[in-house]
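Participant: below are the sequence and a predicted model; questions follow.
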Amino acid sequence: MSVFPVVKGTRLRATKVNSCGLPVAGNANYVVTNGWVSLAISPVMQEAEELEQRNAEGRVCVADRTPPERKYYNLTLTLCQVNTCLITLFNGWEQELDWEGNAVGVRDQRRVESDYGVALEVWAGGKAGNDCPTPEDDSIFASASTGKSYGYFLTFGTEFTLGDIEIAASVANFTLTGITFAGPQWGRGPWNVVPTDADNTPGRLLTPVTDDQHLVIQRTPIAPPEPTPGEECCPLNIGSVFTAPNFYFGGPDGEPAADVAPAQTACVPTP
């Protein structure tokens, strides 16, 4: 049984994906940041429908109801002091460059991006009552860590738009709102986020994301990644790092997918 509190957002990682959740390689296609205030995840439901038929006397002769279903979730991400590349990553807006080619802003567009989206991973703090079990033998030394675990949230968002901006004698935050979608082509993901053995070896999700799932929530002892340099967007490599025998989905002759994602190349932020 997993019981854990959700206290404080520790880290956020956004990875560019297509409309099926497949990670998209590119020069500025992922970012890890502390520069966010909150993430709200609100379900949008298909309400239950009452089915009823009355007979000629006006009495109910057939009664039933359809079950409610989750259609998707509304996402509201509030940002503070973030690089403009993150906004571009979410909604496809054009970067504004200075005379040296460095990103200094963004320019809006009329069309809302829906062909691509982002995989959003969020780590939350909060100590659970079972984070420090009493050891039964000395095997605990082989897997010793900080003793801290995290709440891990994974979802897939698209159709992000920038909310109201109020400039006044107060702090102004940027708010991005979008909707979730199923990301079955994320599979087990390109990142190491859960333990794969008793030694707490960081690895990929143990079970692939399916075509019916918009949200994954679990407890993990694997610490969140550090922010990318300058909290800038970094190059994402997929085909060049997931090579035999480290396959993303599996090899041509039935070889299994890699349990541990290969390391990405050193991050050199792309303007």
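Facilitator: Now that the structure is in, tell me what you want to look at. Residues are numbered from 1 along each chain as shown.
Participant: all contacts plus neighbour counts: C-alpha atoms, from now on.
Facilitator: Fine.
Participant: buried stuff in the host helix or strand of T10?
Facilitator: Using DSSP states H and E, T10 sits in strand 7-18. Of the residues in strand 7-18, 9-18 count as buried by neighbour count, 16 or more other Cα atoms under 10 Å.
Participant: turn the residues you listed into TSV, including distance to F160.
Facilitator: Putting the buried residues of strand 7-18 into TSV (distance: Cα to Cα, whole Å) gives the following:
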residue	distance to F160
G9	21
T10	22
R11	20
L12	16
R13	16
A14	13
T15	14
K16	13
V17	14
N18	14
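Participant: tell me what the strand holding T10 is packed against?
Facilitator: Judged by 3 or more Cα pairs under 8 Å, 6 or more residues apart in numbering; DSSP states H and E, the packing partners of strand 7-18 are strand 26-33, strand 116-125.
Participant: comparison target below:
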Amino acid sequence: MSCPLIATADVFRVTRVDQCGSPITGPKNAFVVECFSSVAFNTNVDDGDDIEYKAANGKVCGFRKGCPTFRGFDVEINFFAVSPELIELLTGNPVYVDASGKVIGTDSCSLQCKSGFALELWAEVLGEECEEGAKGQWVYFLLP
């Protein structure tokens, strides 16, 4: 299966990770979501600085194209509905609870720089033959 055709993305899981990318164990460290419409991994690239030398008459005497640097991926997720617990896992911003302890919202004033999450996504593969007894083939994505 060199280039599978993906039919649908069925479910993803967000897991809290530390600064080294290791899962943080404990309660409320993961969240599973089915109600989303799309997930995109957009490249984040610094194009670099072009260097150009011009003579006094405007003639270009030397030019070097800037060297792009890959910085990683920006993850874009479109949800149908979002819970405060998921927002907390994705941003690191704390949730707010009411007097009975029920989660009622999240702090969206700033993004925490020291939080992290892993994103796992399962997507069904089209048109591949399955082994006897198997219930389908899936592509598994893990970021980071």
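Facilitator: Looks like it arrived, so ask away. Bear in mind the structure is a predicted one, so any value in this text is a computation, not a measurement.
Participant: follow-up on the earlier one: nearest to E47 of structure 1, out of the helices and strands packed on strand 7-18 of structure 1?
Facilitator: Checking those against E47 of structure 1 by Cα to Cα gives strand 116-125 as the closest, at 26.6 Å.
Participant: state the next helix or strand along the chain beyond the closest one.
Facilitator: Criterion used, DSSP H and E; the element after strand 116-125 of structure 1 is strand 150-162.
Participant: what is that following strand packed up against?
Facilitator: Using 3+ Cα pairs under 8 Å, 6+ apart: strand 150-162 of structure 1 touches helix 84-91, strand 116-125, strand 174-180, strand 215-220.
Participant: now the angle from the shortest one to strand 174-180?
Facilitator: Between strand 215-220 of structure 1 and strand 174-180, the angle formed by their directions is 110 degrees, by axes from the mean of the first three to the mean of the last three Cα atoms, to 10 degrees.
Participant: now strand 215-220 of structure 1: which residue numbers in structure 2?
Facilitator: Strand 215-220 of structure 1 corresponds to no residue of structure 2 when matched by TM-score structural alignment.
Participant: got the buried residues for that strand?
Facilitator: Applying 16+ other Cα under 10 Å to strand 215-220 of structure 1 flags 215, 219-220 as buried.
Participant: now it and strand 116-125, what's the angle there?
Facilitator: 30 degrees.
Participant: likewise the first one?
Facilitator: With the same axes, to 10 degrees as the criterion, the two stretches helix 84-91 of structure 1 and strand 116-125 enclose an angle of 120 degrees.
Participant: next: the third one.
Facilitator: Note on geometry: by the same axes, to 10 degrees, strand 174-180 of structure 1 and strand 116-125 are set 110 degrees apart in direction.
Participant: follow-up on the earlier one: the strand holding T10 of structure 1 vs structure 2, mean deviation?
Facilitator: Compared with structure 2 after fitting, strand 7-18 of structure 1 deviates on average by 1.1 Å (mean Cα distance after the TM-score superposition for structure 1).
Participant: one more: stretch 26-33 of structure 1?
Facilitator: Relative to structure 2, stretch 26-33 of structure 1 is 1.3 Å off (mean Cα distance after the TM-score superposition for structure 1).
Participant: okay, buried residues for that stretch please.
Facilitator: 27-33.
Participant: and what of stretch 51-63 of structure 1?
Facilitator: Buried residues in stretch 51-63 of structure 1 (16+ other Cα under 10 Å): none.
Participant: how about stretch 88-102 of structure 1?
Facilitator: 88-95.
Participant: make TSV from the helices and strands packed on strand 7-18 of structure 1 and add distance to P202 of structure 1 to it.
Facilitator: Shown next, in TSV, are the helices and strands packed on strand 7-18 of structure 1 (distance: least, Cα to Cα, whole Å):
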stretch	distance to P202 of structure 1
strand 26-33	18
strand 116-125	15
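Participant: out of those strands, the one nearest I179 of structure 1 is which?
Facilitator: strand 116-125 (9.7 Å).
Participant: related to what we said a few turns ago, and the buried residues of stretch 88-102 of structure 1, which two are furthest apart?
Facilitator: F90 and Q95 (12.2 Å).
Participant: quick check, nearest of the buried residues of strand 215-220 of structure 1 to G126 of structure 1?
Facilitator: Distances from G126 of structure 1 to the buried residues of strand 215-220 of structure 1, taken by Cα to Cα, are shortest for R219, at 10.7 Å.
Participant: got the helices and strands packed on strand 150-162 of structure 1 as a markdown table, with distance to R54 of structure 1 columns?
Facilitator: Output for these, formatted as a markdown table (distance: least, Cα to Cα, whole Å):
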| stretch | distance to R54 of structure 1 |
| --- | --- |
| helix 84-91 | 50 |
| strand 116-125 | 47 |
| strand 174-180 | 39 |
| strand 215-220 | 41 |
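Participant: looking at the ones you listed, which is closest to F141 of structure 1?
Facilitator: strand 215-220 (18.3 Å).
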